[in-house]
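Fold the stuff below for me.
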Amino acid sequence: MINDTSNGIDIQEQSDVRMQADHRHGFQSVVPPTSSKPNGWTVLSASYIIKDAFRLHTLLAIGAGLQAILSAAAPKPWCFLPTAALLVLSPVVTFVQMVRPLLSIHGKWLTHSFLAGVVPGRSTAHLRTKGRLFGGQSASEGASGQGLVVFHFGARFNHPLGVLAPGARTMTKLFRATLSALSEDRTAYGLMGGDLFRGGASTRVSNDTILLVLYFRDVEGLQRFAGSAAHREAFQWLREVTKLGDDGKQKYSHLSAFHETFMVAPGAYESLYINTAPILLGNTFTEISQDDDGEVGEDDRSGENKLPIWHNSLVDADDNRLQTMKARLKQSL
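Below you'll find the model as predicted:
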């Protein structure tokens, strides 16, 4: 078993299920199926936000302040230990990562490896048409016929205090609750997967923009989620604190939020990933139910003996039918 906690996925080797997944869409899967619900895009820790929320000189000032406090409180020989440990450990860890990028202990890959989760070679995302599993479809008839909806949602704190700005904590809390609710009922909403990014335009002072990229099977599923209790609560709060009052002012004018929706027809999308860990459309999954006896069926969770297995969309792009952009567009029809 390989545990890849870098993207929140516990990848379990199941060769029999993988063979059925290959036959399912007529192409060779490059990521083994998993019995754990993929939800790496919901991870929004404090360190994730804080790292890019402050400018470099602010981070240096914080470090210098902490070192000054330590120097005043501890005897001189001891106050230099944190700096010494950092100076020693940093090059050692970097050297180990360079020499043994896939270092493992007891069969588990170390999560600090930069190659953790990377799929070697060329791969592409191929989406299974909803409701079609085998259906007499042979390997040469692997076209997807599946459209999708791409949804971008983002937020930013336009304030010198970044994540410590007034209202930022509440906004982050509601954002996390929304992601949790979406992940919990992802099948009902037709959510295939997504990715979470941070950063911002190079022309801005801070890089604290949070961008969530999600992929839905259809716009109806996205609209169902828009009507969910978690989303309504977050949207109502944001609307109240950013609406213009009679005096033309807002309660929290420094809070920003945005979203974009793209409806993509079958045959109007393709992808290519080279030595890349599952990302964006390549980080989407289809939930398939497996009987206790190993039989794979449709997306039906009604039976008590059904075990949910999640199949990644990535397949081998060196297949003759997927080697060019034109061919990949054709296979998405």
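
switch to C-alpha atoms for all contacts and neighbour counts from now on
Will do.

For L86, see how far away V92 is.
For V92, the distance to L86 (C-alpha to C-alpha, to the nearest Å) stands at 10 Å.

count of residues packed around A201?
10 (other C-alpha atoms under 10 Å).

any idea how far it is from K306?
To K306, A201 is 46 Å away according to C-alpha to C-alpha.

Here is a second sequence; please produce its structure as well for comparison:
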Amino acid sequence: MAAFSPILAPSGTRPRSQFFTAVKANFIRDGFPLQTWVAIGALLQSALLLVLPIRFAIIPSTFYLGTSLIDGLAIWSGVRANPYMNGVVPGKVSAQFPGSTTPSQNPIVVIKLAARSNHPLGVFHPHMRKISTFFRDMIEDLDEHSEQYDYLGACSYLANERATANEVMILAYFRTYEGLHKWCHVPGGVHREAWSYWNKDIMGRGKAKEGRLFSIMHEVYQVPARKWESIFVNYHPTGLGATTYKIDVDGQTKWISPLVDASRGVLRSSKGRMALSEGNDHDIYGDDAFPSQSKR
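Here you go, the predicted structure:
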């Protein structure tokens, strides 16, 4: 079988991890419950009413709501391009290691690394600001030394099980457990620095009472070949689909996305993407909603 062909053009430089596309305002918004944001808005509106006639004081909120409505209608009607479609890969695609000739041909290692504040100050506490800085520095370090640690990419998530101060998580991918472990324990490395900060500054002697207000966790999965699969439908590159791989193209170093066409052949079904079938498992259900992209 021929190797799967990536659908996105290679890049001459390694793209930064998807982690760095996170919108910081989301974390600030998560710092307060909805009722607090409503109260802040009400206070600001009241302040305007104290210094301006009512016909002028309502202009800012009316203008904002009006322009938001017009913008939404313009996007809906097609007059303005939909910004949420930026980067979306149309159709049905799957992430496969470049050069693979069979689905999920390579093993993969995944780590979930998360933190949460139970302190009244939430993400605004100095410890959480420091942890956030460590998260950023760790991914920057991995981006810079990706080959040394078999690092492939990472993205971040903000949980929603609480009204505020939710869990912040990094999901990172490595080729090998050895690469991940090496990065975690390299002397003087960013992870070791973060580890020491947690043990000494947060949970150190005499600090444990306050330290218990902060939470960290990780889970590691070492997944053998043919024991994982992925599918993305009309989706922007994310997770495993946002990882990058170094390849050689005519003697030049390039970085390539793992996304390949999954609208036909063995990658059409979950069992096919785990090399357990020919990908025709869904034929019994009738017409495929995603015909071969080559026929479009």
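
Let's check: the centremost residue of structure 2 is which one?
C155 (2.8 Å; C-alpha atoms, centre = their mean).

does the residue lying closest to G162 of structure 1 once chain neighbours are set aside count as helix, strand or coil?
Excluding its sequence neighbours, the residue lying closest to G162 of structure 1 (C-alpha to C-alpha, 6 or more residues apart in numbering) is A53, at 5.5 Å. Using DSSP: H, G, I helix; E, B strand; the rest coil, the secondary structure recorded for A53 of structure 1 is coil.

ditto for the one 4 residues further on
At H57 of structure 1, secondary structure determined by three-state DSSP is helix.

Could you find the counterpart of it in structure 2?
Counting by TM-score structural alignment, H57 of structure 1 corresponds to Q35 in structure 2.

Who are the contact partners of its match?
Remark: with contacts taken as C-alpha atoms under 8 Å, 6 or more residues apart in numbering, Q35 of structure 2 is in contact with nothing.

how many neighbours does A47 of structure 2 have?
Neighbouring residues of A47 of structure 2 were enumerated by other C-alpha under 10 Å; the total is 12.

can I assume it sits in a helix?
Yes. If the criterion is three-state DSSP, then A47 of structure 2 is within a helix.

what sits against it?
Counting by C-alpha under 8 Å, 6+ apart, A47 of structure 2 makes contact with nothing.

do C155 of structure 2 as well
With contact set as C-alpha under 8 Å, 6+ apart, C155 of structure 2 has these partners: S17, Q18, F19, F20, I170, L171, A172, T238, G239.

hmm, try it at 7 Å
With contacts defined as C-alpha atoms under 7 Å, 6 or more residues apart in numbering, C155 of structure 2 is in contact with S17, Q18, F19, I170, L171, A172, G239.

same question, L180 of structure 2
When contacts are counted by C-alpha under 7 Å, 6+ apart, L180 of structure 2 touches Y149, F174.

what about it, distance to Q105 of structure 2?
In this structure, L180 of structure 2 and Q105 of structure 2 are 20 Å apart, going by C-alpha to C-alpha.

all strands for the stretch 101-250 of structure 2, in order.
Assignment of strands within the stretch 101-250 of structure 2 using DSSP state E, counting those that start in this stretch yields the ranges 108-117, 151-158, 168-174, 214-223, 232-235, 245-249.

And the second one against structure 1, how far off on average?
Between strand 151-158 of structure 2 and its aligned partner residues in structure 1, the average distance after superposition works out to 1.3 Å, using mean C-alpha distance after the TM-score superposition for structure 1.

Would you mind measuring from the residue nearest to G162 of structure 1 to F175 of structure 1?
A53 of structure 1 sits at a distance of 17 Å from F175 of structure 1 (criterion: C-alpha to C-alpha).

How about K326 of structure 1?
Using C-alpha to C-alpha, one obtains 38 Å as the distance from K326 of structure 1 to F175 of structure 1.

If you count surrounding residues, which of the two has more?
More neighbours surround F175 than the other of K326 of structure 1 and F175, with 19 against 12 (other C-alpha under 10 Å).

ok, back up a step: mind giving me TSV with the contacts of C155 of structure 2 and columns for neighbour count?
As requested, the contacts of C155 of structure 2 are arranged in TSV below (neighbours: other C-alpha atoms under 10 Å):
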residue	neighbour count
S17	21
Q18	18
F19	22
I170	20
L171	20
A172	26
G239	18
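
Looking at the residues you listed, which is nearest N86 of structure 2?
N86 of structure 2 lies nearest to Q18 out of those, by C-alpha to C-alpha, at 14.2 Å.

Can you give me the neighbour number for the residue lying closest to D248 of structure 2 once chain neighbours are set aside?
Spatial nearest neighbour of D248 of structure 2, excluding adjacent residues (C-alpha to C-alpha, 6+ apart): K254 at 6.0 Å. As a burial measure, the neighbour count of K254 of structure 2 was computed by other C-alpha under 10 Å and equals 18.

does K254 of structure 2 count as helix, strand or coil?
The three-state label given to K254 of structure 2 by three-state DSSP is strand.

contacting residues around the counterpart of it in structure 1?
Using TM-score structural alignment as the criterion, K254 of structure 2 maps onto I309 of structure 1. Taking C-alpha under 7 Å, 6+ apart as the contact definition, I309 of structure 1 lies against P33, T34, S35, E287, I288, S289, Q290.

ranking those by neighbours, who comes first?
Neighbour counts for the contacts of I309 of structure 1 (other C-alpha under 10 Å) peak at P33, which has 25 neighbours.

one step back: and the residue nearest to the centre of structure 2, what's its match in structure 1?
By TM-score structural alignment, C155 of structure 2 lines up with D195 in structure 1.

Excluding covalently adjacent residues, which one is nearest to its match?
If the residues on either side of it in the chain are set aside, D195 of structure 1 comes closest to W41, at 4.9 Å by C-alpha to C-alpha, 6+ apart.

The one you found -> structure 2?
Under the alignment by TM-score structural alignment, W41 of structure 1 pairs with F19 in structure 2.

Please apply the same query to A116 of structure 1.
Aligned by TM-score structural alignment, A116 of structure 1 pairs with N86 of structure 2.

Quick check: I11 of structure 1 touching I2?
Yes. Taking contacts as C-alpha atoms under 7 Å, I11 of structure 1 lies within contact range of I2: 5.6 Å.

And the residue of structure 2 positioned farthest from its centre, how far from S61 of structure 2?
Relative to the mean C-alpha coordinate of structure 2, counting by C-alpha atoms, centre = their mean, the farthest residue is P53 (46.3 Å). Here P53 of structure 2 is placed at a distance of 14 Å from S61 of structure 2 (C-alpha to C-alpha).

burial count for the residue in structure 1 that E210 of structure 2 lines up against?
Correspondence of E210 of structure 2 to structure 1, assessed by TM-score structural alignment: K251. K251 of structure 1 has 14 neighbours, counted by other C-alpha under 10 Å.
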